[in-house]
Structures are given as C-alpha cells and as structure tokens.
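1. after the sequence you'll find the predicted model.
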Amino acid sequence: MSEQHVAVVTGANKGIGFSIVKSLCHRFNGIVYLTARNASKGEMAISELNKLGYYPLFHQLDISDEHSVKRFRDYIAANHGGIDILINNAGFQIFRPYKEPLVDVALKTIRANYRNLRDTFKDLVPLLRNDARVINTSSGFGHLSMVPGAKIRAALSKPNLTVDELTRLMDDFIRSIRSGNNIKDGWGDDPYKISKVAIAALTFIQQRELINTNVKVNCINPGYVNTDMTRHMGVLTPDQGAEVAVYVALDAPNSLKGSFVWADKSVIDWTGPFPDK
C-alpha cells in the first residue's frame, strides 16, 4: 500500500477540473487522481497532461453510479489507505430554453449536483485522513440570496440544519415545481441555482458533522469561467477558475473550515447581501 499523500478531483477530464489536476500535479507532493465518468475521455485527458509533463493517475468514477463510487472507494482504500484532498468538481446544468418540463429539469439537476455529491461524500468520508481538505464546487449562484423566499432562506441557513432536513427541502422544491407553486412558494424557477445553494448548505453541514476531527470542508465559487458549463461565455480561463480550489486545497490557513470562498479567495458571508465583487 502506498503511503504517499493522495488528491482526488471529480469531473476532471475537461474545464476547471482538468486545470485543477494540472495545477495539483505541479504543486502537490503526492499522487493526483483525475477521475471522470467516461473512461476514454479521462484517458485522453491524462494523455494531454502527459504531453505537458504532468503525470496524474486515472480512475473511472461516475458519481451518479453507486457501484462506481464504491469501486473507487475500495480501490483507494486498498492501494493508498486514504485521501488527503478531495475536490468535488463534477457538475451538471441544463440550459434554457428547456426542452422538457421544468420538473424534469429540476429532478435531474438536484440529483446530479446535490444528491450525488451528498452520497459520494458519505462513501468517501471514512477515507479522509487527519487534516484532509474537502472542496465542494458551488457557484456565484450558490449564494443564499439567490433563493427568493425569506422563509426558505431561513430554513436553508438554520444553524443546526441536518442532511436529512436539507434533502427534505430539496424534495419540497421538486413538489413545489410539480404543483406549479414554485414562484409563490419562494423557490423561483432556476433549478441550477437551487442545486448550487444546496451544495453550500451541505458543505456547512458536513463541516459540523466533522467538528471533532481535523478535516476541513469548504465550498468555492470559481467565478465566471469559459467552459461548457457557461457555454464558453465566461470571462476567466479554466486555469484562472482553478485557482481558488487549489488555494483552498494547498494554501489556505488551517483555520479555514465551513466557509464559502469566492473566486478572489476571500471568505464571503453566505447569508448576507450578494458580494459586490
């Protein structure tokens, strides 16, 4: 079994994830795993990095597939014994105009961005070593102010919110859309925003659950990055978008935990006004 430090990046065959892997290969003293749902695309990404002089390892990981997650978990446990950096970068977005009912968009988006991250973390958390750092990729849209309704904002930011309660809130969002009451109920009509808010709320819960450990869990807004997720309209390069994730993974003080870190590496008030930056 290898005793080297291990970093894992999900959804890393392109975009910000690819750039995170590249930067970690340059700076991290250990093994870097590039993971992706599609094995051939993952291997192509590895080949591209090899040409640049970087040598991460590849392992197939589809966070929507419970068996894939468990295979990856067991592989890391058997070969390395643990994880030192876990960057949950995999994400999903359906763009407007939607070609299917809003409730179907919401179901797919909440499942991909919230439920899959929740379940993957649950499977991998036993592998997190002392002083491990976990980074969940949210968005500027993940700020609590993106939720129109004050009562819902209060429920999402409750200091002792649990994973089960957060999941029930996401179920309420789906039911509200299905009944056609999502605007009146205060949810709005953007499943992507709600999913990214949920990632932030989940991050704070995860940190509270690990309060008696040295594991640090934070979420980030990488900024408006030129990737498929922005239909290549972003103003930042993927390398620039990766900077905040790498900062939190390698350079942030040990006191940084349970926080939302903005693209400029500042810690923002998730419950306050939207950051003017």
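-> Right, received. Where do you want to start?

2. contacts, neighbours, all on C-alpha from now
-> Noted.

3. list of residues touching stretch 242-258?
-> Applying C-alpha atoms under 8 Å, 6 or more residues apart in numbering, the contact partners of stretch 242-258 are 16-17, 19-20, 23-24, 28, 85, 87, 133-135, 203-204, 207-208, 216-222, 261-265.

4. and if you look at stretch 191-205?
-> By C-alpha under 8 Å, 6+ apart, the residues outside stretch 191-205 that reach it are 93-94, 105-106, 109-110, 113-114, 118, 136-139, 141-144, 146-147, 156-157, 160-163, 166, 170, 187, 217-219, 258-260.

5. the structure to be compared is supplied as follows:
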Amino acid sequence: MRIAIVTGANKGIGKAIAKSLASSGTFTQVICACRDETRGLSAGQDIQQTSDNGCDVIYLPLTIGDISSHENFYNEILERFGKCDVLVNNAGMAFKNADPTPFKQQCKPTLDVNFRGTASFTDLMMPLLRKGNDARLVNVASMSGYLSQLRSKELQERFSNENVSKEEIHALVDKFEKDVLQGTHVENGWGNSNYGISKLALIAMTKVWAREERDNGIAVNCCCPGYCDTDMTSHKGPRSPEEGAKNAVIPCLMKDPPSGQFFSNFEVAEW
C-alpha cells in the first residue's frame, strides 16, 4: 500500500499532479486535500474516472494555515493509513495584480498560507512520512522565489546558508512582514513581492527539511511548475497545468531522487 497526498488538488496544477500520481500505477491511494468540499469531491471523482489501475482517489478536507484543520487531517490519515509515502504541498494563494487590497494588507495572508501554514502542516505530517516506503516530500514553489530578488547580499546569504535553521527562516519572514508594515522593506534589502518572499522562504525551508530528514530516508525537493494556464494566473500562462505538474511529479516518481533540489523545466535547476 502506497499513499500519496496532494494539497490544493481541487483544480489547476494540484489536480493535474493528483491525476498523474493516480494514473502512475505507483499508488493504491491518492488523497485530494483541499478546503473547498464541492470542488474537492468533484476533482476526486474526475480523477478516479481516469484511473483504471485500481488506485482509489478520495477527497479529505484541509485548510492550510488552520491549525485545527491540520490536526484533524493528520489524525484522519493516521487512523486510516498510519503513514504517508508522498506528500505534495501544492496549496497556495496569490493576490491578483488588479486586486485593490493594499500591499501591506496582502503580506500576512500570503505568508500565512504559502510559508507559515505550509511549514506547520509539513512539520506535523513528517512522522507519517518517516513511516513511508521510499518517502518523498515535494513543495510546489515558484521561480518568483528566486534568491536574487533580495537586494541585500546579507539576506541572500542568511537564507541560503547550508546550516540555516527553521527558527531563523521563520524569524526572517517575521522581519520581512514587520518591515512591510513599517514601509521599510525595500530600504532594508528585501524584495518587493509578498508572494516572492513566501516562496523563497519555502525553498529555504525545503533545504532544511532535506538536511534534517536525510537519515530518515525522505527525499525532499521543491519545484516551479512554470507560468501555467490556471486560475492563479487568470489563465494567461502559456503552459498547461498538465505540463506544469510534471515538475512536481518527476521528483515524486523518479528512481533514486536527489534531495534538497529545485526542479524547473523538468530538471534540477539553480535557485
């Protein structure tokens, strides 16, 4: 029995990832973990209809950033399966360019879902991954998380330090939010994208998890799907969700995967 969980799998890239995993012949169970029950159930049914190899596809409720939802989900997986073999953290959020919400007010919600919520959920799920067979963790990040968006070389070095701790990454993200609220983030060497910093922090955390879980046999990687035709891009992206999903599916399925790497355009890329 092999279990795969894909967060945010009700549409777009997440649904495409779940569909690819379900049809791979590698899993007995694929869980579409999402907050929207109607879309989650529909996505699970759609994927199930295209999976003809005995893989069972189900929906389970999960709201990233809601601690009680994290705990309920963890307990459900623990009770039903006792382990997780593959976890793909795809759930995320982004404000549209035309959104009237001021930049300062966009900061906390973006960080809370894309980084803090994802990190909290992953830490909670890690004991189940440690019980997995050939376990994999894949975080869907973005090229928007590129290191050079940081104007300060010192900040670049702190995020990319091979010995950086989880606590330091959280502290750096907290400092970014504080600087945004004070209107000093640019002069203090940060980039000017809440989404970009949230994904940069997730990439940095990916490398910490990879380091910490190496002896536990968990391959931990992250990826950029590319600019895809999804709701998040207002369907402006030239790449299909199915093509974008491949960047997450490759480290999920490849034999002898690396760990602590960033996948883009279907191969290991530079951060």
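-> Sure thing, it's come through. Every value quoted in this text rests on a predicted model; they were computed, and no experiment measured them.

6. hmm, back to that, filter the contacts of stretch 242-258 of the first structure down to just the ones in strands.
-> 85, 87, 133-135, 216-220, 261 (DSSP state E).

7. need the residues you listed in JSON lines with neighbour count, can you?
-> Formatted as JSON lines, these follow (neighbours: other C-alpha atoms under 10 Å):
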{"residue": "Ile85", "neighbour count": "25"}
{"residue": "Ile87", "neighbour count": "26"}
{"residue": "Arg133", "neighbour count": "25"}
{"residue": "Val134", "neighbour count": "30"}
{"residue": "Ile135", "neighbour count": "27"}
{"residue": "Lys216", "neighbour count": "24"}
{"residue": "Val217", "neighbour count": "27"}
{"residue": "Asn218", "neighbour count": "26"}
{"residue": "Cys219", "neighbour count": "30"}
{"residue": "Ile220", "neighbour count": "28"}
{"residue": "Val261", "neighbour count": "27"}
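
8. mind putting those into CSV with distance to Asn182 of the first structure?
-> CSV is the format used below for those (distance: C-alpha to C-alpha, whole Å):
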residue, distance to Asn182 of the first structure
Ile85, 37
Ile87, 32
Arg133, 36
Val134, 32
Ile135, 30
Lys216, 34
Val217, 31
Asn218, 29
Cys219, 26
Ile220, 27
Val261, 29
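
9. nearest to Ser64 of the first structure, of those?
-> The nearest member of these to Ser64 of the first structure, counting by C-alpha to C-alpha, is Ile87 at 16.1 Å.

10. contact partners for that closest one?
-> For Ile87 of the first structure, the contact set (C-alpha under 8 Å, 6+ apart) comprises 7-10, 134-137, 245.

11. and with 6 Å instead?
-> 9, 134-135 (C-alpha atoms under 6 Å, 6 or more residues apart in numbering).

12. swap in Leu137 of the second structure?
-> 86-88, 220.

13. if you set the cut-off to 8 Å instead, what comes out?
-> By C-alpha under 8 Å, 6+ apart, the neighbours of Leu137 of the second structure are 86-89, 218-221, 252.

14. to which residue of the first structure is it aligned?
-> Counting by TM-score structural alignment, Leu137 of the second structure corresponds to Val134 in the first structure.

15. same question for Arg151 of the second structure.
-> Checking TM-score structural alignment: Arg151 of the second structure goes with Pro148.

16. what do you get for Ile250 of the second structure?
-> That one, Ile250 of the second structure, aligns with Tyr247 by TM-score structural alignment.

17. could you do Ser42 of the second structure as well?
-> Match for Ser42 of the second structure (TM-score structural alignment): Met44.

18. tell me where the first structure has helices.
-> Taking DSSP state H to define them, one finds helices in the first structure at 15-27, 39-51, 66-79, 102-110, 116-124, 150-156, 163-179, 182-185, 191-209, 238-246.

19. this completes my enquiry, with thanks.
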